[in-house]
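> generate coordinates for the sequence data below:
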Amino acid sequence: MIEYERLLNYPIPEVRQRLTRRDAVFYALSVGLGQDPMDRRQLDYVDADRVLRVLPSMPVVLAHPGFWVAHPDTGVDAVKVVHGEQSITLHAPLPAEGEVIGRTRVTGLVDKGEGKGALLYSEKELRDAGGRLLAVTGSTTFLRGDGGFGGPPGPVKPVNPVPETEPDMVVDLPTRPEQALYYRLNGDDNPLHADPEVAARAGFPRPILHGLCTLGVVAHALLRVLGDYEAGAMRSLSLRFSAPVFPGETIRTEIWRGGAFRARVVERDVVVVNNGAAVFA
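Purely as a prediction, here's the structure:
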């Protein structure tokens, strides 16, 4: 059972990570870059022998505190945890190597009521060893099994509207059947993405792709058409996860001029990311 004040002030340990060029390459590969061996622009992110660029979505895995909500003293039913929303704001170029420091804290907790779950808002500041702010990531976690603990019913973050017109650009990117197994090596080892029995207990027919891996695929699509693969062109993005992706499916990102976007799985025609907003230089 969740204790409101305890979870709101839960001491999430600071994480220091020694980032290497190999880490940057692995992250890019884990979200699907490099599948077209003839696209030299993608090689800038996956070939460590080049002047390596770092994907602007990588802050979500850097100095990651791990699946901390699964600790028994949080009171959270970890099997029923689902990633609801994610944002990234970039403040400085991301290094390909060197120490990075992540400080994560809970910023809000919303009780939607008995049987309706709860929302946990958290934020991570990512800095380099000298203290320079590199990025801030924000996350909304849907605690499906934890409503009715007596917490406040709001405030709930507003969503970004998506135009009702047809998108101006569409990018289809495939995922691989084993992609979740690669992606979890970035530090998100939730068994929901690897163990069929855990997935079944959570109500899924098989392990699902990490929401942040879906974000990486979508960020790749945005970087391709709005940033021409220039890593520094992206300033921010935010999105809402609306349905799971199963590894092996194709993610179609629909993009409007101005930075609004959503994504759907081609094979099932299901919207998996909605209310997206991206800012590019």
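
> going forward, measure contacts between C-alpha atoms and count neighbours the same way
Fine.

> how long is stretch 159-174 end to end?
By CA to CA, to the nearest Å, the extent of stretch 159-174 from end to end equals 27 Å.

> from the chain's centroid, how far away is it?
How far stretch 159-174 lies from its chain's middle: 18 Å, per CA atoms, centre = their mean, to the nearest Å.

> over to stretch 156-166?
Centroid displacement of stretch 156-166 relative to its chain, using CA atoms, centre = their mean, is 19 Å.

> any chance you could list what contacts it?
V110, L239, R240, W256, A260, F261, R262, N274, N275, G276, A277 (CA atoms under 8 Å, 6 or more residues apart in numbering).

> also this sequence, please, to line up against the first:
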Amino acid sequence: MPIDAAKATSAEPRTTELAWDHKDVQLYHLGIGAGAATPDKPHPATDPDELRYTLESALHVLPSFATVAGSGSSLPEGSREPGEGTAVSGGLSVPGIDVDLAAVLHGGQKVTVHRAIPVSGRAVQTSTVPAVHDKGKAAVIVLRSEVADADGPLWTCDTQIFVRGEGGFGGERGPSARLEIPGRAPDRTTERLIREDQALLYRLSGDWNPLHADPEFAELAGFDRPILHGLCSYGVTLKAVVDTVLGGDVARVRAYTTRFAGVVFPGETLRIRMWEREGRTQVSVTAADRDDAQVLADTVVEHS
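This next block holds a predicted model:
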């Protein structure tokens, strides 16, 4: 059987050493739109709020950087598989899991921050598969990566990997609750243009899946052109919330959760709606150019 849930969840934890520096952080920030014009920042390249993402002497680290930290900026020797080196493929390399990468989708993501991510660092990542859910026609693999440096825990990533055609193995179905959109107007709405070259820049942070760059590969996957990385939309959205709700203070973010509900094509505009409560901002992200087609759902930023 391609998926042996018991074998996957009981496998020994895998450890990986991670290292990053200010260039990795700056490249990631540029990949999610730092320094680009927005409705309230007509001169972004020299805006002090943007320089916190792009200038090494003023740099802070957006917590969503945790999804790419240590991925490196060069294509691994001999690498040709989509997403090789990313959290998604990492979750597919454990005992008990043997699936076709063409059937894999990134279903959801959560980052929990234990303290501020340093601009440069070395850390150890410990990865496990705490659950494999049986959705009938599909399986959902839950990958947990806990990262700590010499001073203790830094962050925890929970990644949900959706694998089409691999359900029906008799496992638990797992949670399926959806977060309802509040029945009132959003407290804030902002828009972010996704540049035509956004995916080409973002992939330099370590996700080399040709789906995001190669038109022929995208066509084989059922798209008429390459699509944006879901984790790029994830980062763009968190930056928008930090900049508009949290006064630009990345240290206030405690956790950030989303479900990937639809695709984004480079050149489109993301419409980001926010509903604020004490310690929590709920977010809905849609493609403004396609009648507000849902992009990110069940999205919450927990913060101080």
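
> that older thread, in the contacts of stretch 156-166 of the first structure, find the pair that's most separated.
The span of those, defined through CA to CA, is set by V110 and W256 at 31.5 Å.

> who has more neighbours out of these two?
V110 (22 against 19; other CA atoms under 10 Å).

> let's verify that one: helix, strand, or coil?
Three-state assignment for V110 of the first structure (DSSP: H, G, I helix; E, B strand; the rest coil): strand.

> quick one: residues contacting it.
V110 of the first structure makes contact with A118, L119, L120, G151, P152, P153, G154, P155, V156, according to CA under 8 Å, 6+ apart.

> the second structure: which residue goes with that one?
Aligned by TM-score structural alignment, V110 of the first structure pairs with H133 of the second structure.

> again with L237 of the first structure
Match for L237 of the first structure (TM-score structural alignment): Y256.

> quick one: that match from T281 of the second structure, how far?
Separation of Y256 of the second structure from T281 of the second structure (CA to CA) stands at 10 Å.

> name the residues contacting each of the two.
V300, V301, E302.

> ranking these by neighbours, who comes first?
Neighbour tally across those (other CA under 10 Å): the maximum, 25 neighbours, falls on V301.

> okay, and that residue sits in which element?
Per DSSP states H and E, V301 of the second structure falls inside strand 293-303.

> break down the stretch 151-281 of the first structure into its helices, ranges please.
For the stretch 151-281 of the first structure, the helices defined by DSSP state H, counting those that start in this stretch occupy 179-183, 196-201, 211-226.

> in the second structure, what range does the longest one match?
When you say that, I think you mean helix 211-226 of the first structure. Using TM-score structural alignment, helix 211-226 of the first structure pairs with 230-245 in the second structure.

> if we can go back for a sec, of Y256 and T281 of the second structure, which one has the most company?
Y256 (23 against 20).

> OK, contacts around the more buried one?
Applying CA under 8 Å, 6+ apart to Y256 of the second structure gives the contacts K110, V111, T112, L238, T299, V300, V301, E302.

> can you tell me how far the fourth one is from F223 of the second structure?
With distances defined as CA to CA, the gap from L238 of the second structure to F223 of the second structure amounts to 26 Å.

> out of the two, which sits in the more crowded spot?
Neighbour tally, L238 of the second structure and F223, criterion other CA under 10 Å: the higher count belongs to L238, 25 against 15.

> for the more buried one, which non-adjacent residue is closest in space?
S64 (7.3 Å; CA to CA, 6 or more residues apart in numbering).
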